[in-house]
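Enquirer: Need coordinates for the below:
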Amino acid sequence: MEFGIATFVTDESIRPDRLGPAVEERGFDSLFVTEHSHIPASRETPFPGGGDLPRRYYRTLDPFVALTAAAAHTSRILVGTGIALIPQRDVLHLAKEVASLDLVSNGRAVLGVGSGWNREEMRNHGADPKTRGALTNERLAALKQLWTEERAEFHGEFVDFDPVFSWPKPVQRPHPPIYVGGETAPALERLLHHGDAWFPRVGTPLARIREVREWLAERGRPDVPVTLFGTERDVAALNGYAEAGLDRVTFLLSTKPEAEALTELDSFAELAQKIR
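Expert: You can find the predicted model right below:
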């Protein structure tokens, strides 16, 4: 089982060009960063975690800019979104952003995806919360066309474009892996049809993970990798994930200035050593 780091990179946290090397130097295999384009002042949608929305949600850097900075100062770690909010991203720009990240990182890009939870935020992007799942699915299908076809075209209910040229193409073949976040039935259907790996959140019971794997196997996809987002610091829980055959768990790094972030990374590295 591999260990990675997930975090909210903000204007108040460790810089991504310092974070990337620190993650790599400590033996982690990946860095995943979150995104929110903005936070509507209305705050009508409740925070899924309960209570007030934490400060870090308001201040995230653009994930592809942050990951490019991290990639430019590393050579080994995967650099991925955890997660990119697909209903809020133009598919043509997204195809170019991910392919460009894959190129500058020499084939280390990962696209973690989800349909989002903040309804006002997605409405500001012109997305209807009621159809965000279907929109996400079409954009993922269109992305693959843009990445793999010289003359790509797509005609759906939400995504529609005639033949286009879209370059660069990704370094990875056929394309960077798509990690699908979420544990709901629609998210799992998305994983089945559009995903290369599953990206469940911490708190997803091991029994549920086994159940989903069996469900995938019954539908002809027995080998879908699993990366857990934001794992516990509990050794017993980590050993349980390892015994269950999870491919990777990511520790959720607090959004802190450099010195404090490096200290926390050290503690994660020490914990990972107890499991390896």
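Enquirer: use CA for all of it now, contacts and neighbours both
Expert: OK.
Enquirer: mind listing the helices for the stretch 101-250 of the chain?
Expert: Remark: helices assigned in the stretch 101-250 of the chain by DSSP state H, counting those that start in this stretch are 119-124, 132-148, 185-194, 206-218, 235-243.
Enquirer: Let me know the angle separating the third one from helix 132-148.
Expert: Between the axis of helix 185-194 and that of helix 132-148 there is an angle of 20 degrees, by axes from the mean of the first three to the mean of the last three Cα atoms, to 10 degrees.
Enquirer: let's see this one next to it:
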Amino acid sequence: MKFAFGMPRLIELKATMQPWELTVTGADQTRLAKLADRIGYDMISVPEHFIMPKAHVDLSGPHHFHGFTGMGYYAGATERIRINSSIAILPLQHPIITAKALATLDWMSSGRAMVTFGAGWLKEEFDLLGVDFHRRGAMCDDYLAAIVELWTSDDPVFDGEFVQFRNVAFAPRPVQKPHLPIWMGGEADAVLKRAAKFASGWWPYLTKPEDIPAKIDFIKSQSGYDGRPFDVMYGFATSRIGEGHKVLDDPRARPGMTAPEIVDRLGWFGELGVTMSSVPIPAVRSIDEYADYAQWVIEEIKPKLV
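Expert: Below is the predicted model:
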């Protein structure tokens, strides 16, 4: 089992955030990123929204990063840990820009970048940015194919519905081959089919843990899946967040569980097919207390699940 680091105040979800996190600064996050890198966490991920309609602020909060900018900063502050998104909203940026941002990040971080793409769920955000919410699935398919073409071809050519290019040069390409890892976020059948064709990992958001094996079987049954290794990320807090960031109660995923309880639940996740998880931030009072807890997870929990 690999461990993702739960960076405080990446977002301000009512379902998971504690009051002390509102005091966390960029300098604090830098210190924690360096700690996570040093003590053995495997991944930091950056959620993304570009603009938040006020009607959604109560559950979702106003505080959201631009995913690739945040990823680049964390990559520059660290040396070993993988840097992911959770999620990058694929239809809301032109795929050539996305391909360039991620290839740059992978090249400059010596091959530590990865990306989790999602189709997006917040229609008002699409409307504000002038993107057709109802065509987002078709855009995702087109954009993914275009991005992979740019990352892998010596002479990239693409003629899709939403993007076209030929007679172009694209460099640098990703350090990782054939390209940096792509994961897909979400659970609709279209998302899982997209994962089978393009991805090497899946990050569910509304799936119950016990339903994960069936979803993995569905992915691997698709014609686009070629038997490649496939990761599944499922954090403890996932089952406490509902559609539209609604607050859900799941006592099995509460913060501050004992070591045996955490090990037992992570062991169960592993049996379901999960390869990476994160332990929720407990009821601490400060950034220093959380840093101590994060180190305890690596020293006391991770060795029992290798």
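Enquirer: circling back to that earlier point, of the helices of the stretch 101-250 of structure 1, which approaches F64 of structure 1 most closely?
Expert: helix 132-148 (16.0 Å; Cα to Cα).
Enquirer: Read off where that closest one ends up in structure 2.
Expert: On structure 2, the counterpart of helix 132-148 of structure 1 by TM-score structural alignment is residues 136-152.
Enquirer: Can you tell me how far R208 of structure 1 is from E183 of structure 1?
Expert: 9 Å (Cα to Cα, to the nearest Å).
Enquirer: Of those two, which one has the most company?
Expert: E183 (18 against 11; other Cα atoms under 10 Å).
Enquirer: so what corresponds to that one in structure 2?
Expert: That one, E183 of structure 1, aligns with E187 by TM-score structural alignment.
Enquirer: circling back: can you give me how far the match of helix 132-148 of structure 1 is from the chain middle?
Expert: Put simply, stretch 136-152 of structure 2 sits 18 Å off its chain's centre (Cα atoms, centre = their mean, to the nearest Å).
Enquirer: Counting neighbours, what do you get for the residue nearest to V157 of structure 2 when sequence neighbours are not counted?
Expert: Excluding the flanking residues, the one nearest V157 of structure 2 by Cα to Cα, 6 or more residues apart in numbering is R166, at 4.5 Å. For R166 of structure 2, the count of nearby residues is 10 (other Cα under 10 Å).
Enquirer: What lines up with R166 of structure 2 in structure 1?
Expert: Per TM-score structural alignment, R166 of structure 2 is aligned with D162.
Enquirer: What of I97 of structure 2?
Expert: That one, I97 of structure 2, aligns with H93 by TM-score structural alignment.
Enquirer: Tell me how many other residues crowd that match.
Expert: 12.
Enquirer: What distance do you get for it to E35 of structure 1?
Expert: For H93 of structure 1, the distance to E35 of structure 1 - Cα to Cα - is 16 Å.
Enquirer: At which residues are the strands of structure 2 located?
Expert: Applying DSSP state E to structure 2 gives strands spanning 2-5, 43-46, 82-85, 88-89, 115-118, 158-159, 164-165, 182-185, 201-203, 231-232, 276-277.
Enquirer: so the fifth one matches what in structure 1?
Expert: Looking back up the chat, that one is strand 115-118 of structure 2. Under TM-score structural alignment, the match for strand 115-118 of structure 2 is residues 111-114.
Enquirer: what's the mean distance for the matching stretch versus structure 2?
Expert: Using mean Cα distance after the TM-score superposition for structure 1, stretch 111-114 of structure 1 ends up 0.5 Å from its aligned counterpart in structure 2, as a mean over the superposed pairs.
Enquirer: Of all the residues in that stretch, which ones are buried?
Expert: Neighbour-count burial for stretch 111-114 of structure 1 flags 111-114 (criterion: 16 or more other Cα atoms under 10 Å).
Enquirer: Stretch 45-62 of structure 2 too?
Expert: Going by 16+ other Cα under 10 Å, stretch 45-62 of structure 2 has these buried residues: 45-52, 59-62.
Enquirer: Distance check, G235 of structure 2 against A253 of structure 2.
Expert: 9 Å.
Enquirer: Of the two, which one has the most company?
Expert: Shown here are G235 of structure 2 and A253; by other Cα under 10 Å, G235 has more neighbours (24 against 19).
Enquirer: Next one: the more buried one from L32 of structure 2, what distance?
Expert: Noted for G235 of structure 2: a distance of 19 Å to L32 of structure 2, by Cα to Cα.
Enquirer: same thing with A196 of structure 2?
Expert: Counting by Cα to Cα, the gap from A196 of structure 2 to L32 of structure 2 is 34 Å.
Enquirer: quick one, which of those two is more surrounded?
Expert: The residue with more neighbours, out of A196 of structure 2 and L32, is A196; 27 against 23, by other Cα under 10 Å.
Enquirer: how about that one, what's its match in structure 1?
Expert: Using TM-score structural alignment, A196 of structure 2 sits opposite L192 in structure 1.
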